[in-house]
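Trainee: this is a predicted model, with the sequence first.
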Amino acid sequence: MHLHPLGPPPTTRDEAVAQQEKLSALVHATGDGPADLRTVAGIDVAHREGTDDVVAAVVVLDATTLRPVETRTACAPAGHPYEPGLLALRELPAVTAALESVERVPDLILCDGAGVAHPRRFGLACHVGLLTDVPTIGVAKSPPVPFEMPKPARGSWTPQLDGDEVIGRALRTQHGVRPVFVSVGHRIGLDAACEHVLRLARHRLPETTRRADRIARDAALRA
């Protein structure tokens, strides 16, 4: 997959923050996503125990059957020290390497992590969206901000607010199961993002990132 460079990797915290603030202005948080959804990809990462290495997995699924059509993994040293709000920079070297090896460009990408639900509105899903120029959604397992629990029914949701700004939704993907936290990555609106997440969710997590999570963890154990 051809990627669009986002500039040199930042080497300091100030450079990283400045880069996120600059790139966040390039995110398009509107639209319905792909009109013809044939393939959909999931991205997740795992960390090798006892090392500073990150293993990234990209799995591309048939959008109708949800069967895998391509799987790629990559291992790379963490790109940045751990710091809240800069986690994506730790993961990007491995994620970028895995994406570069993907042969079939997906129509939609779901990342395990945040999109605009981020202090500077530029989480991992935004990085991936700009790198690939593919509609991208962030689906996080834990909330970036406090939230009100949605009603138990599948499809129920509550807004995630930072002050008065809506930055995402707590979305119930299965009845009575803890919600996931959906935010826009790039080239899609929040309504459409939640619709896609629901359609892809046979369990709590959408099938894309659920499979990528397992593949990344298994690859980290083997690396």
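Mentor: Alright, I've got the coordinates.
Trainee: CA atoms for contacts and neighbours, from now on please.
Mentor: Fine.
Trainee: now the residue most central in space within the chain: which helix or strand?
Mentor: In the chain, the centroid-proximal residue (CA atoms, centre = their mean) is Cys111; its distance is 1.9 Å. Per DSSP states H and E: Cys111 is located in strand 108-112.
Trainee: so which elements touch that strand?
Mentor: Packed against strand 108-112 by the contact rule (3 or more CA pairs under 8 Å, 6 or more residues apart in numbering; DSSP states H and E) you find strand 39-47, helix 124-132, strand 136-140, helix 207-222.
Trainee: now do the last one: everything it contacts.
Mentor: What it means is helix 207-222. 40-48, 54-61, 66, 73, 110-112, 200-201 (CA atoms under 8 Å, 6 or more residues apart in numbering).
Trainee: second structure for comparison follows:
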Amino acid sequence: MISDRPIDLGAVRLVAGVDVSVKNEESQAAIVVVTYPGFLPVETVLARCPTPFPYIPGLLSFREGPVLEEAFDKLKAEPDVFLFDGMGIAHPRRIGIASHMGLWLDRPTIGCGKTLLCGRYGPLPDEKGSAAPLVDKGETIGVALRTRTAKNPMFISPGHLADIPTAAELVLNCSPKYRLPEPIRLAHNAAGQFGQ
């Protein structure tokens, strides 16, 4: 594990959502920094470059990392935590994009996967806030977390400088209305707007 350090949630003031969209072999990264709590946008940065690597599950860092580095270089705000649309340690090699980029940023990062990449989890009630440990090869690597009642869970795992309990708590706190945590939802919308 890259880090097993609790996030001091009482000290979090800015949270960044991170996502990349690919269209016609061009990648656009978006980082949206919002206040926490409140989710008021503070800064949005975009970066675009040719997509350097094919989509291969488990190797997202090679596809999205270069454009994300360009976007991080443009960032003026200093987020306390970064939420990634992708995995942290809930990854076959225990180093998903949130872990990989967290090492580069040296900031707390959390992976928020929409689909299960590895591991298994037990019964999960339908109510928002329900969580079940995500276990792979006898190791707890994250949680399946219901961020919206009766919707598919998100798969939450620490990336860097975070632990499972506070990562899950922060993601749930960042999901007041939608399945996707609000910072990631905003980044997803921004990344998908390629324009001219």
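Mentor: Sure thing, it's come through. Note that this is a predicted model, so its numbers are computed, not measured.
Trainee: which stretch of the second structure lines up against the strand holding Cys111 of the first structure?
Mentor: Strand 108-112 of the first structure corresponds to residues 81-85 in the second structure, going by TM-score structural alignment.
Trainee: give the contact list for the equivalent of Glu127 of the second structure over in the first structure.
Mentor: Correspondence of Glu127 of the second structure to the first structure, assessed by TM-score structural alignment: Ala153. Ala153 of the first structure sits next to Arg172, Gln174, His175, Gly176 when contact means CA under 8 Å, 6+ apart.
Trainee: which of those are buried?
Mentor: Arg172, Gln174 (16 or more other CA atoms under 10 Å).
Trainee: I'd like the contacts of Ala153 of the first structure as TSV, with distance to Gly185 of the first structure appended.
Mentor: As requested, the contacts of Ala153 of the first structure are exported to TSV (distance: CA to CA, whole Å):
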residue	distance to Gly185 of the first structure
Arg172	19
Gln174	23
His175	26
Gly176	26
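Trainee: need the counterpart of Leu170 of the second structure in the first structure.
Mentor: Aligned partner of Leu170 of the second structure by TM-score structural alignment: His196.
Trainee: which of the three states applies to its match?
Mentor: At His196 of the first structure the chain is in helix, as set by DSSP: H, G, I helix; E, B strand; the rest coil.
Trainee: which helix or which strand is home to the counterpart of Leu68 of the second structure in the first structure?
Mentor: Aligned counterpart of Leu68 of the second structure in the first structure: Val95 (TM-score structural alignment). Assessed by DSSP H and E, Val95 of the first structure sits inside helix 87-100.
Trainee: average gap between that helix and the second structure?
Mentor: Superposed on the second structure, helix 87-100 of the first structure shows a mean distance of 0.9 Å to its aligned residues (mean CA distance after the TM-score superposition for the first structure).
Trainee: Val145 of the first structure: neighbouring residues, count only.
Mentor: Neighbours of Val145 of the first structure under the rule other CA atoms under 10 Å: 14.
Trainee: kindly report the same for Gly31 of the first structure.
Mentor: Gly31 of the first structure has 15 nearby residues by other CA under 10 Å.
Trainee: wait, a helix at it?
Mentor: No: under three-state DSSP, Gly31 of the first structure falls outside any helix and is assigned coil.
Trainee: quick one: contacts for the counterpart of it in the second structure?
Mentor: Matched by TM-score structural alignment, Gly31 of the first structure corresponds to Pro6 in the second structure. Pro6 of the second structure sits next to Leu161, Ala162, Asp163, Ile164, Pro165, Thr166, Ala167 when contact means CA under 8 Å, 6+ apart.
Trainee: checking the match of Glu127 of the second structure next. Helix, strand or coil?
Mentor: Looking at Ala153 of the first structure with three-state DSSP, the answer is coil.
Trainee: is it true that Val45 of the second structure touches Ala77?
Mentor: No: contact status for Val45 of the second structure versus Ala77: not in contact, 10.2 Å apart, counting by CA atoms under 8 Å.
Trainee: who has more neighbours out of the two?
Mentor: Val45 (20 against 15).
Trainee: name the element the more buried one belongs to?
Mentor: strand 41-50.
Trainee: run through the neighbouring helices and strands of that strand.
Mentor: Using 3+ CA pairs under 8 Å, 6+ apart: strand 41-50 of the second structure touches strand 26-35, helix 60-74.
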